[in-house]
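Here is my input, please return the structure:
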Amino acid sequence: MTCIFCNIKEVILENNLAFAFYDKFPVNKGHLLIIPKRHVEEYFELTNEERTAIDVLLMEGKTLLDKTYEPDGYNIGINCGKAAGQTVFHVHVHLIPRYNGDMEDPRGGVRGVIPKKRIY
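A predicted model of the protein is given here:
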């Protein structure tokens, strides 16, 4: 099976171990995915160096998105395993810009992965 992320050409940000690109199915305008260059299925399999490289691009991505889209907040998420909703088995970190009014009540944030648990 060919990994769709191993063949990405539309790189927005890059360092020696990771790169970022815009999500083809964005949750909001500016939604970035940050992935290691090495094919690794889950976050917990990354090396310390790969995690650091991804973190550097998260910060660079935020700077870029702040300038380009001026979001009001962010969600950062990683789906680890099929039960967590992972559909592409090459680890990827979502950097999702959030905008005032993009949903009626954003309280609970990432807790919304289980909708009935979002508001507590």
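
only C-alpha atoms for contact and neighbour calcs from this point on.
Fine.

Centroid-nearest residue for the chain?
In the chain, the C-alpha nearest the mean C-alpha coordinate belongs to residue 94, at 1.0 Å (C-alpha atoms, centre = their mean).

Quick check: it touching residue 77?
Yes. Counting by C-alpha atoms under 8 Å, residue 77 is a contact partner of residue 94 at 5.1 Å.

May I see the buried residues of the helix or strand containing residue 57?
Using DSSP states H and E, residue 57 sits within helix 48-69. Residues of helix 48-69 classed as buried by neighbour count (16 or more other C-alpha atoms under 10 Å): 50-51, 53-54, 57-58, 61-62, 65.

one more to line up against the first:
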Amino acid sequence: MNKHIDDNCIFCKLANGQIPTNSIYEDDDFKVILDAAPAAKGHAIILPKTHAANLFELPDEYGEKIFAIAKKCGKAIKETYDYDGLNVLQNNGEAAGQTVFHLHVHLIPRMKDDNIDIKWAQGECADGEKIAEEIKANLTD
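Below you'll find the model as predicted:
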């Protein structure tokens, strides 16, 4: 796959071995490292070795591999620490909580009553049919 590296991006440096990491998985296109400020023991992040600020900039061929890697690494973390659940989390843009603008996917092991708060207030979807039609009108390949 084509690889673009941003010399000013800390996650590009981590993913491509310019800065030492605690890596749990690596292939030609991705590196999975333990988060330096983990929410829980075993919290890891999946880093593409190509620079993309967010999901919308990530080449499709990279996007197709991310969930397979999340499954593989999430399963290994579960076998190691026997957690109760796993958040697979990816933020796009500052308003969504993204703080490093290199796409990354968090694998956060969860235990019942662990007090990690990844929740939102649930609203209502009163105009569901209209909203669905509006979004469908903007779908592209």
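
Residue 17 of the first structure matches what in the second structure?
Alignment note: residue 17 of the first structure maps to residue 29 in the second structure; criterion TM-score structural alignment.

Its match reaches residue 62, doesn't it?
Yes. Counting by C-alpha under 8 Å, residue 29 of the second structure does reach residue 62; the two are 7.5 Å apart.

who touches both of these two?
residue 48 (C-alpha atoms under 8 Å, 6 or more residues apart in numbering).

which one in the second structure is aligned with residue 35 of the first structure?
When the second structure is aligned by TM-score structural alignment, residue 35 of the first structure is paired with residue 47.

other SSEs contacting the helix or strand harbouring its match?
Residue 47 of the second structure is part of strand 44-48, with elements assigned from DSSP H and E. Packing partners of strand 44-48 of the second structure (3 or more C-alpha pairs under 8 Å, 6 or more residues apart in numbering; DSSP states H and E): helix 10-15, strand 30-34, helix 60-81, strand 105-110.

Residue 111 of the second structure and residue 34 of the second structure, how far apart?
Distance, residue 111 of the second structure to residue 34 of the second structure, using C-alpha to C-alpha, to the nearest Å: 18 Å.

So those two - more neighbours on which side?
The residue with more neighbours, out of residue 111 of the second structure and residue 34, is residue 34; 19 against 15, by other C-alpha atoms under 10 Å.

Tell me how many other residues surround the match of residue 17 of the first structure.
There are 17 residues near residue 29 of the second structure, going by other C-alpha under 10 Å.

so how many other residues sit close to the closest residue to residue 91 of the second structure other than its chain neighbours?
Excluding the flanking residues, the one nearest residue 91 of the second structure by C-alpha to C-alpha, 6 or more residues apart in numbering is residue 98, at 5.1 Å. Neighbours of residue 98 of the second structure under the rule other C-alpha under 10 Å: 16.
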